[in-house]
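In: predicted model and sequence follow; I will ask about them next.
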Amino acid sequence: MEDQTIRVELTNSKKEKPDENHLEFGRVFTDHMFIMDYAEPIGWHDARIVPYQPLVIDPSSMIFHYGQSVFEGLKGYRTETGDIQLFRPEKNFQRLNHSNDRLVIPQIDEEFVLEGIKELVAIDRDWVPHTEGTSIYIRPFIISTEPYLGVSPSKHFKFIVIMSPVGSYYKEGINPVKIAVENQYVRAVKGGTGEAKTGGNYASSLKAQEIVEKEGYSQVLWLDGMERKYIEEVGAMNVFFKINGEVVTPQLNGSILAGVTRDSVIQLLKYWDVPVSERRVSMQELYEAHQNGTLEEAFGSGTAAVISPIGELRWNGEHLVINNGEIGELSQKLYDTITAIQYGKVEDPFDWIEKVNLKSKVNL
């Protein structure tokens, strides 16, 4: 976009901040939000930070009818010295543009948007909690707003960023969860939108999630949509297995989301000289590894939980208990290392951290 300025309108009525010891995920939102608009032939324009407020859009806006939208999720962390830093935000905006391409949404200027988010964080810096394990969750998203019921790409969009203070994902410690392998429903297929971060992928997962929760399971393990043999994701997370000393994760195949935490895990494992491979992993292979005692650990990876250890898999009536239902040594080390980097407690050898200048520039 040609105009690289951000208009700022500060709120006259600041909200009461929640108790940092009782933060729910995505329930309370900060005082301000970032917005910019797109219209042909102007392009992206009118970038602004304004008080958090409801949107006013036409009932015929295409987002309501055809779901042309994408989103991202990242976090800001307060360090022991009071600084605020983001974790690999450039990867989120690279992925956002990848999702944009799949959903026929105009590309964003990644550097400009990052600067806008850093300005938003600086303005709402008092919302970033101080309590250990807490953070500010940052949700950028794009919706199609053209008032038109024809099935075609929209010519009007809004890019919006909202933020929410969130608590520690693990309130009672990082404990392994029970997962049910899903044999009936499918999350995505190659050629579909599985590798894009679009709302429809998550809407299609809700039914299976509802069923397994009633059966006492935390999430579902998704299999491929063609052969129903090969593992893809666990819930809304990427998934890893440690088999006979080697860590394996499903390779990106067009239906699996390229997770930022997934990439971070792979880089750390290589840095530690732990064997790691990206390839197809079947449930039969996992079952046989469990039977012969070589399935050592399993865990999901994602922004919300970082690492979510898996203690049991249910598949075709079999209950595969992994590592006696306890968190594995490698899972714990990954969780401890990534979170320590995020909160600035240890050296960042990968240049993953982006610091926020807390002196708001108001106009960039």
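Out: Arrived safely. Numbers count the residues shown, from 1 in each chain.

In: every contact and neighbour count from this point should use C-alpha atoms.
Out: Fine.

In: neighbours of residue 214, how many?
Out: Other residues lying near residue 214 total 9 when counted by other CA atoms under 10 Å.

In: whoops, I mixed them up, residue 3
Out: Neighbours around residue 3, by other CA under 10 Å: 9.

In: any idea how many residues pack against the closest residue to it other than its chain neighbours?
Out: With CA to CA, 6 or more residues apart in numbering as the criterion, residue 3 has its nearest non-adjacent residue at 7.1 Å, and that residue is residue 45. Neighbourhood size, residue 45 [other CA under 10 Å]: 18.

In: got a list of what residue 338 touches?
Out: Residue 338 is in contact with residue 306, counting by CA atoms under 8 Å, 6 or more residues apart in numbering.

In: and if we set it to 10 Å?
Out: Taking CA atoms under 10 Å, 6 or more residues apart in numbering, we find residue 338 in contact with 87, 261, 264, 265, 268, 306, 307, 344, 346, 348.

In: same check on residue 108?
Out: So residue 108 contacts 1, 38, 43, 44, 93, 94, 96, 97, 100, 159 (CA under 10 Å, 6+ apart).

In: take the one below as the second:
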Amino acid sequence: MLEIKIEKTTNPKPIPDKDNPLVFGTIFTDHMFEMDYTDGKGWHDPRIVPYHNLELEPSAMVFHYGQEMFEGLKAYKTEDGRILLFRPDKNIERANHSNRRLMIPEIPEDIFMEAIKQVVKIDEAWIPTKEGTSLYIRPFVIATDPFLGVRPSYTYKFMIILSPVGAYYPEGLDPVKIWIEDEYVRAVRGGIGEAKTGGNYVASMASQMKAHEEGYSQVLWLDGVERKYIEEVGAMNIFFKINGTVVTPMLNGSILSGVTRRTCIELCKSWGVPVEERKVSVDELEEAARTGALEEVWGSGTAAVISPVGHLRYEDDVFQIGDGGIGELSQKLYDTVTGIQLGKIEDKFGWTVEV
């Protein structure tokens, strides 16, 4: 087992009242995990310490060149008191994929997993149990070298912080309205769109604000070259049910390989629902919406799990999906994924890991 030095807080924070709603990503637990990297020495000094401010030099490379990676997963408490993680191995796998693309040293998988387990265990009292809540886990790496030249950093800091959360969208499981972006692009093939890094998200903010002003919850991106093929939503992958077949954009180097995306695909296939991973043009989507062939649309992601889409807007056209409510398959996916996460449904796939 990884030897992690543990320093417990002497000034614990009040744990949120279980009857008060949790706003996503605004409250943080008592402790955090830290580990450092030094060129020639590797990753070293793993520790769990009280949640605290960071002290970095103004010249730290993360501030100037954006060399950083982050991940997101959740911990859940079952009715019998167990703590479950959902497919953490896939988050760790994706984190190291991002690290390779961003020239950040990979983190040994066993160390990564043990760090998650131990920091969650220390702050397990913070895991909320009200329906729709969970403990969000945010691992991230930042470049810390004090240097203003453009090269990979020689030093890094790996951290994990925890946040008790409610629904990502205020709508909860009510269908959201999605704006198909026709001006900006988020990423291009060959860039860093497939890495989970802050640069991809700041690239989406101008469009996100424009969409919010028009009453839309999220932006659905088109490809950056032909500007006609659907890619992903700002915080989710996207799925369409067209004439009984589930269709989702294929991974092409500019789309994030979502863990929940993979879960949806595997569940649908296990139920005998046909699934296609391929290019989906906005023209095809418009035609399917006009003819009624577009039966359901939903987003998938760690934060929202399943987010049904009730309306799509592209240019001057607005399309209602079905009756504007949650679709049958979307509901089944949500119930199944959350049921497995909470230990209420048998995990036949071996996806959960007990802390």
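Out: Good, I have the coordinates. Since the model is a prediction, treat every value here as computed from it, not as a measurement.

In: returning to that earlier point: who wins on neighbours among the contacts of residue 108 of the first structure?
Out: In terms of neighbours by other CA under 10 Å, these top out with residue 96 at 26 neighbours.

In: what packs against the strand or helix carrying that one?
Out: Using DSSP states H and E, residue 96 of the first structure falls within helix 89-102. When contacts are defined as 3 or more CA pairs under 10 Å, 6 or more residues apart in numbering; DSSP states H and E, helix 89-102 of the first structure packs onto strand 69-71, strand 74-78, helix 110-123, strand 135-144, helix 260-271, strand 353-355.

In: for it, give me the average deviation versus the second structure.
Out: Compared with the second structure after fitting, helix 89-102 of the first structure has a mean deviation of 0.3 Å; criterion: mean CA distance after the TM-score superposition for the first structure.

In: tell me which element residue 333 of the second structure is part of?
Out: For residue 333 of the second structure, the host element (DSSP H and E) is helix 328-341.

In: now residue 61 of the first structure: closest residue in space that isn't a chain neighbour?
Out: Of all residues not flanking residue 61 of the first structure in the chain, residue 147 sits nearest, at 4.2 Å (CA to CA, 6+ apart).

In: quick one: residues contacting the one you found.
Out: 57, 58, 59, 60, 61, 62, 63, 64, 154, 155, 156.

In: from residue 323 of the first structure, how far out is it?
Out: 54 Å (CA to CA, to the nearest Å).

In: what's the answer for residue 38 of the first structure, then?
Out: Using CA to CA, we find residue 38 of the first structure at a distance of 51 Å from residue 323 of the first structure.

In: one more: residue 219 of the first structure?
Out: Taking CA to CA as the measure, residue 219 of the first structure and residue 323 of the first structure are separated by 19 Å.

In: between those two, tell me which one has more neighbours.
Out: Neighbour count, other CA under 10 Å: between residue 219 of the first structure and residue 323, residue 219 has more, with 23 against 19.

In: surely that one is in contact with residue 234?
Out: Yes - Residue 219 of the first structure is in contact with residue 234 according to CA atoms under 10 Å; the separation is 6.8 Å.

In: need the residues touching each of the two.
Out: Residues touching both residue 219 of the first structure and residue 234 by CA under 10 Å, 6+ apart: 179, 180, 181, 182, 310.

In: how many neighbouring residues does the fourth one have?
Out: Yep, that's residue 182 of the first structure we're talking about. 23.

In: residue contacts, the counterpart of it in the second structure?
Out: Taking TM-score structural alignment, the alignment pairs residue 182 of the first structure with residue 181 from the second structure. Contacts for residue 181 of the second structure (CA under 10 Å, 6+ apart) come out as 204, 207-208, 210-211, 218-222, 227, 230, 233, 313-315.

In: equivalent analysis for residue 289 of the first structure, please.
Out: By CA under 10 Å, 6+ apart, the contact set of residue 289 of the first structure is 242, 243, 244, 283, 295, 296.

In: so who does the residue in the first structure that residue 268 of the second structure lines up against touch?
Out: Superposed on the first structure with TM-score structural alignment, residue 268 of the second structure falls opposite residue 269. By CA under 10 Å, 6+ apart, the contact set of residue 269 of the first structure is 246, 247, 275, 276, 330, 334.

In: helix or strand: which one has the closest residue to the fifth one other than its chain neighbours?
Out: On the basis of CA to CA, 6+ apart, the spatially nearest residue to residue 330 of the first structure that is not a chain neighbour turns out to be residue 297, at 8.0 Å. Residue 297 of the first structure is part of strand 295-302 when elements are defined by DSSP H and E.

In: residue in the second structure matching residue 82 of the first structure?
Out: Counting by TM-score structural alignment, residue 82 of the first structure lines up with residue 81 in the second structure.

In: what's the closest of the shared contacts of residue 219 and residue 234 of the first structure to residue 111 of the first structure?
Out: residue 310 (36.7 Å; CA to CA).

In: quick one: the closest one is in a strand?
Out: Yes - counting by DSSP: H, G, I helix; E, B strand; the rest coil, residue 310 of the first structure falls inside a strand.
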